[in-house]
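1. Sequence and predicted structure below; questions after.
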Amino acid sequence: MAANKPEEFDEFDATELPPSKSQLKREMSQLQALGERLVAMQHGQLEQLPIPEPLLDAVYLAQRIRNTREGYRRQLQYIGKLMRGLDTEELEQALHDMDHQSDVQNAFFHQLEKRRDDILAGGDEAIQTLVEEYPSADRQRLRQLYRQAQKQQAENKPPAAARELFKYLREICS
């Protein structure tokens, strides 16, 4: 019986093996989950994404047949099959950017709320700081909204002036 030579095993490269059956199933499940996410989106959002026409038609059909259990399941599988032939990196990047855009918008609104609260707490000093940062801001209107908000708060009325101040801040900071 001949002994195995160690040199034969050194040449083995695991990267040359095809993906396992489990790995292929995981990839197909990810594509199908991406398809489900597309089906859950609105038409306007889908129009903004780089989706080929056959896939877009399949997504629209899945949206229409959502109430039929078996047909909907098969349509999702078909969407996954269509996506196997595509390079989904661009689509995933567009979805990520779309998600990130809402995060940026939320952060912007939080910043505006903080500015409004700073003005309501700091008065003329905070208004002066804002006017220095945004020269297009109308100091008189800011002071007027500040005084109205203070008056409404003292009288326990709804904060209409504070809301108006927020809208004005959004207008000048955009």
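-> Received, thanks.
2. CA only for contacts and neighbour counts going forward, please
-> Fine.
3. residues in contact with the residue lying closest to residue 137 once chain neighbours are set aside?
-> Nearest residue to residue 137 in three dimensions, chain neighbours excluded: residue 131, at 5.6 Å (CA to CA, 6 or more residues apart in numbering). Residues near residue 131 by CA atoms under 8 Å, 6 or more residues apart in numbering: 137-139.
4. between those residues, which has the most around it?
-> residue 137 (19 neighbours; other CA atoms under 10 Å).
5. My guess is it contacts residue 170. True?
-> No - between residue 137 and residue 170 there is no contact under CA atoms under 8 Å: 11.0 Å.
6. In three-state terms, label residue 106 for me.
-> The three-state assignment at residue 106 reads helix, by DSSP: H, G, I helix; E, B strand; the rest coil.
7. ok, now how distant is it from residue 174?
-> 13 Å (CA to CA, to the nearest Å).
8. Neighbour count for these two, which is higher?
-> Counted by other CA under 10 Å, residue 106 and residue 174 do not tie: residue 106 has more neighbours, with 12 against 6.
9. element containing the most centrally placed residue in the chain, please.
-> By CA atoms, centre = their mean, the chain has its centre lying nearest to residue 99, at 1.0 Å. Assigned by DSSP states H and E, residue 99 belongs to helix 89-122.
10. Which elements pack onto that helix?
-> helix 124-133, helix 139-154, helix 160-173 (3 or more CA pairs under 8 Å, 6 or more residues apart in numbering; DSSP states H and E).
11. let's see it at 7 Å
-> For helix 89-122, the contact count by 3 or more CA pairs under 7 Å, 6 or more residues apart in numbering; DSSP states H and E identifies helix 124-133, helix 160-173 as packing neighbours.
12. one more structure, for comparison:
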Amino acid sequence: MHHLDHDIDEFDEDYVSKTDVKRYMHELQDLALTIIRLPKAKRNKLPLNEELQDAMVLGDKILNKPDALKRHSRFVAKLLAETDVDAIRAEMDVLANKHQQQSKQHEKFEQLREQVIAGGNQEVEDLLALCPGMERQKLRQLVRQATKEQANNKPGKSYRDLLAYIKANYQE
């Protein structure tokens, strides 16, 4: 009978299973595809080294070639394994969050527009207090026209113009 007398501390703490390595590489391949598919303007904001930037140029050329793109994503994943992936992911999160913030801000402006259309004179005055840069006459005119458009179930130009006017003059 063979008896092993090993403590857990003696095992190699740096050991990574083959499954874990594969899982990590698949995550990097997914990240690589995500980065390749990003619009150039967003991708340029990522902290990519020169090698990765060159790889992105090729990625742009083969976006509509699935097999080549899959091979290329494996190559980019290997490059990513040698770089600071956390910094890249953090910047991608910031970019995604900016979009969410812009969406929430847009919703807020739409709510203000709906309130001022539904609320009448008091809401106009409240909005003027919030946005001192607005002209009372122009705001009332836009609200009046937008109200007419809504009454006819045809939100149109004035409805959009009112939103743009609120966006341009809103101050927190």
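-> Alright, I've got the coordinates. In this text the structure is predicted, and so the values were computed from the model without any measurement.
13. so what corresponds to the residue nearest to residue 137 of structure 1 in structure 2?
-> Under the alignment (TM-score structural alignment), residue 131 of structure 1 maps onto residue 128 of structure 2.
14. any idea how far residue 88 of structure 2 is from its match?
-> 43 Å.
15. Residue 17 of structure 2 now?
-> From residue 17 of structure 2 to residue 88 of structure 2 the distance is 25 Å (CA to CA).
16. got it, and residue 132 of structure 2?
-> 41 Å.
17. got it, and residue 108 of structure 2?
-> Distance of residue 108 of structure 2 to residue 88 of structure 2, given as CA to CA: 31 Å.
18. cool, residue 16 of structure 2 as well?
-> 23 Å.
19. Who has more neighbours out of these two?
-> Using other CA under 10 Å, the more surrounded residue of residue 16 of structure 2 and residue 88 is residue 88, with 19 against 9.
20. which ones are touching that one?
-> 46-47 (CA atoms under 7 Å, 6 or more residues apart in numbering).
21. Can you tell me what sits against stretch 10-26 of structure 2?
-> By CA under 7 Å, 6+ apart, stretch 10-26 of structure 2 touches residue 77.
22. Ends of that stretch, what's the gap?
-> Stretch 10-26 of structure 2 has an end-to-end distance of 30 Å (criterion: CA to CA).
23. Check the secondary structure at the aligned partner of residue 24 of structure 1 in structure 2 for me.
-> Alignment note (TM-score structural alignment): residue 24 of structure 1 maps to residue 21 of structure 2. Assigned by three-state DSSP, the conformation of residue 21 of structure 2 is helix.
24. what about the helix or strand encompassing residue 24 of structure 2, distance to the chain center?
-> Using DSSP H and E, residue 24 of structure 2 sits in helix 18-37. With CA atoms, centre = their mean, to the nearest Å as the basis, helix 18-37 of structure 2 stands 20 Å off its chain's centre.
25. With structure 1 overlaid, how far apart is it on average?
-> Helix 18-37 of structure 2 differs from its equivalent in structure 1 by a mean of 0.8 Å after superposition (mean CA distance after the TM-score superposition for structure 1).
26. Can you list the buried residues in that helix?
-> 25, 28-33, 35-36 (16 or more other CA atoms under 10 Å).
27. ok, of the residues you listed, which one's closest to residue 144 of structure 2?
-> Among these, residue 35 lies closest to residue 144 of structure 2 (CA to CA), at 46.8 Å.
28. Trace that closest one over to structure 1, please.
-> Mapped onto structure 1 by TM-score structural alignment, residue 35 of structure 2 lines up with residue 38.
29. residues in contact with its match?
-> Taking CA under 7 Å, 6+ apart, we find residue 38 of structure 1 in contact with residue 59.
30. Residue 60 of structure 1 versus that one, what's the distance?
-> Distance, residue 38 of structure 1 to residue 60 of structure 1, by CA to CA: 9 Å.
31. Check residue 167 of structure 1 too.
-> 37 Å.
32. which one of the two has more residues nearby?
-> Between residue 167 of structure 1 and residue 60, counted using other CA under 10 Å, residue 60 has the larger neighbour count: 17 against 14.
33. Tell me, how many residues neighbour residue 40 of structure 2?
-> Neighbours of residue 40 of structure 2 (other CA under 10 Å): 13.
34. Structure 2: which residue goes with residue 50 of structure 1?
-> Residue 50 of structure 1 maps onto residue 47 in structure 2, by TM-score structural alignment.
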